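> Quick one, structure for this:
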Amino acid sequence: MSDHSTDPATETFVAHRNLLFTVAYEMLGSAADAEDVLQETWLRWVKVDLDQVRDQRAYLVRITTRQSLNRLRSMSRRKEAYVGPWLPEPLLTAPDVAEDVELAESVSMALMLVLETLSPTERAVFVLREAFDVSYEEIAAAVDKSPAAVRQIAHRARRHVEARRPREVVSASETRAALEAFRRVLETGDPQGLLDVLAPEVVLMGDGGGIKQAALRPITGADKVARFMIGGLGKNERPITVTPTVVNGSPALLVRLDGEIDGVMAIRLENARITGLYYVRNPEKLSRLESETPLTLR
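Okay, here's the model as predicted:
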């Protein structure tokens, strides 16, 4: 896209770009696909007669939603053929994302995984209504449903998500403390220390995408997860460093082998114990960990 600072269409698109990216990313869980959606949105936006558009922000969100829905339906076929569990693409995010509790929760790995269990239309309605507070009328125009149908879909999606999302809001400081304890026991290889930070029902999901080694199915239970983690790291002969970072608005751990990024680990925390471990190793999903991705709900 060329830079025409005096072009109203370009100025409007650039002004709302971070919002549109966030909408697409929350719907798709993939930064690469979100970027493609933004390109498609731009190509349609430049053909619009701006004099006929009453609310340009709403119109752009509508285009982005429709393109995301198209992409989401095609992605479902890719995910069916995916090797092992599919996790959202992690994003290195700025401190202000972590400070915005609503935004941080909406892009958290735990919630993004819950959104994966919704149908494409349910996901679009939930994201637009709950995260971005878009009116039912605007959502209806974006998903080609009546406002009454959208209200029903929103209610159904909200009930589905509430039954599966973490039961408590956990502060960033609590998450950092749990991750620091987790990092220490990983470095020492202390099985008992690991069991102390893991909840009995903890679930580990690893995403290698068939490129990097990862568990092909979720591993459930503290004993099994501890054995898998310590066994896997213990077998590695290359120097391992584990450093704190902020991914998707929440504290996380960046794992490096010989100084190169091997993966990123996010957690779900309840009652000060880790109930979910999400380890993304697929190199195709690690390109957004070197520089911060700006996100916004507004």
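
> C-alpha from now on. contacts and neighbour counts both.
OK.

> ok, residue 174 - how many residues close by?
Using other CA atoms under 10 Å, residue 174 is surrounded by 16 other residues.

> again, but for residue 250
28.

> So which other helices or strands are in contact with the helix or strand encompassing residue 124?
Using DSSP states H and E, residue 124 sits within helix 120-126. With contacts taken as 3 or more CA pairs under 8 Å, 6 or more residues apart in numbering; DSSP states H and E, helix 120-126 sits against helix 56-80, helix 136-143, helix 147-162.

> To residue 231, which of those lies closest?
Comparison of the helices and strands packed on helix 120-126 against residue 231 by CA to CA identifies helix 56-80 as nearest, at 28.3 Å.

> Could you report the distance from residue 250 to residue 206?
With distances taken as CA to CA, to the nearest Å, residue 250 is found 18 Å from residue 206.

> one step back: how far does the helix holding residue 124 sit from the chain's center?
15 Å (CA atoms, centre = their mean, to the nearest Å).

> compare with the first, here's sequence two:
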Amino acid sequence: MDVLARRFEEHRTHLRAVAHRMLGSLAEADDAVQETWLKLARAGADDIDNLGGWLTTVVGRVCLDALRARRLRREDPLEAHLPDPVIGPEDTGHPEAGALTADSVGPALLVVLESLTPAERLAFVLHDLFGLPFEDIAPIVDRTPVAARKLASRARGRVRGATPSREPDPATQRRVVDAFLAAAREGDFEALVAILDPDVVLRADNGTLTVVRGAEAVAGRAAVFRRAAGAATTRPALVNGAPGLVNTLGGGLLSVMGFTVAGGRVVAIDILSDPARLARLDLGGLGVDLRACRVDRPEKR
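As a prediction, the model looks like this:
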């Protein structure tokens, strides 16, 4: 069993990334990975030629079942909340940094994925994001490979145009984010408007999602954020694989800010400040005491 557990751990990061794309929740992703481990522990690996492929197929089925169950329960869609961010240290020499960049996607894509049917989402995620062939995807969704290809194609059509393209250079992204932060700290409205795309979208989730559109409207909110932050400490971090900000006060987490940068400007800002959800985040060794974020109220999805 120890050997089997070690082999499974070699695939855990990949499985968690797949489950996060499928479910949009890190807590649910961890549950799906745990269920995948239990299935492997019961089945054993003696008759499995390709363990990575087998595990990806199993976690895909687990997530597909979870998405279908979610729809049957008529739960509130994830559009009502920001998906859980993936956070890590902004250090290219850090062993986790490259994996975070490769294994993270922005909230805009996760929100679009939530609008797909479970089968479309699985076909798109497994093929387009993780390169699984349609011959392997087809049995998971009870379709032929041709039908699975059509599912992914329909999903791809929904995704295109709905998610902004990121600036590919991390250093350029960081310079733009730093310029935004400097302007916000100074309360320089004109500088903020200049660094924001005219059609920028701000999504702020403090338990209820607020969406603000347009450079001037977002710049006005940034000034409010500056005043509210007060003595908070702002730390650079990777948020969903791109340069972002983690705001703390006395070691406790206040908010996590993710940015999408394109064409030298900020085109999207995502701020998570819901204390119940912040307390569950894995901050990837940033040194933030999550105990200071805990609240005595029911957790939100």
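
> got a markdown table for the helices and strands packed on helix 120-126 of structure 1, with mean neighbour count and distance to residue 43 of structure 1 too?
Formatted as a markdown table, those follow (neighbours: other CA atoms under 10 Å; distance: least, CA to CA, whole Å):
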| stretch | mean neighbour count | distance to residue 43 of structure 1 |
| --- | --- | --- |
| helix 56-80 | 18 | 10 |
| helix 136-143 | 20 | 17 |
| helix 147-162 | 17 | 27 |
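
> Between those, which one is closest to residue 259 of structure 1.
That would be helix 56-80 among those, by CA to CA, at 30.5 Å.

> Could you name the helices and strands sitting against the closest one?
Going by 3+ CA pairs under 8 Å, 6+ apart, helix 56-80 of structure 1 lies up against helix 8-28, helix 31-45, helix 120-126, helix 136-143.

> can we see that at 6 Å?
helix 31-45 (3 or more CA pairs under 6 Å, 6 or more residues apart in numbering; DSSP states H and E).

> The helix it packs on vs structure 2, mean deviation?
In the superposition with structure 2, the average deviation recorded for helix 31-45 of structure 1 is 1.0 Å (mean CA distance after the TM-score superposition for structure 1).

> And for that helix, what's in contact with it?
24, 25, 63, 64, 67 (CA atoms under 6 Å, 6 or more residues apart in numbering).

> counterpart of residue 222 of structure 2 in structure 1?
By TM-score structural alignment, residue 222 of structure 2 lines up with residue 229 in structure 1.

> Please name the nearest non-neighbouring residue to its match.
Take residue 229 of structure 1 and drop its neighbours on the chain: the residue closest to it by CA to CA, 6 or more residues apart in numbering is residue 186, 7.8 Å away.

> who touches residue 135 of structure 1 in this structure?
Taking CA under 6 Å, 6+ apart as the test, residue 135 of structure 1 contacts no residue whatsoever.

> any idea which helix or strand carries the match of residue 222 of structure 2?
Using DSSP H and E, residue 229 of structure 1 sits in helix 222-234.

> Tell me roughly how far the helix or strand that comes right after that helix lies from structure 2 on average.
Once the chain leaves helix 222-234 of structure 1, the next helix or strand it forms, by DSSP H and E, is strand 240-247. Mean deviation of strand 240-247 of structure 1 relative to structure 2 after superposition (mean CA distance after the TM-score superposition for structure 1): 1.6 Å.

> Next, the buried residues of the helix holding residue 229 of structure 1.
Using 16 or more other CA atoms under 10 Å as the test for burial, helix 222-234 of structure 1 gives 222, 223, 225, 226, 230.

> what's the neighbour count on the equivalent of residue 290 of structure 1 over in structure 2?
Under the alignment (TM-score structural alignment), residue 290 of structure 1 maps onto residue 283 of structure 2. Neighbour count of residue 283 of structure 2, defined by other CA under 10 Å: 23.

> Then residue 49 of structure 2?
Applying other CA under 10 Å, I find that residue 49 of structure 2 has 9 neighbouring residues.

> picking up where we left off before, need the contact list for the match of residue 290 of structure 1.
Contacts of residue 283 of structure 2 by CA under 6 Å, 6+ apart are 87, 88.

> Could you verify that it is part of a helix?
No. Counting by DSSP: H, G, I helix; E, B strand; the rest coil, residue 283 of structure 2 is not part of a helix but coil.

> Spatially nearest residue to residue 67 of structure 1 (excluding sequence neighbours)?
Distances taken as CA to CA, 6+ apart place residue 37 nearest to residue 67 of structure 1, at 5.9 Å, with adjacent residues excluded.
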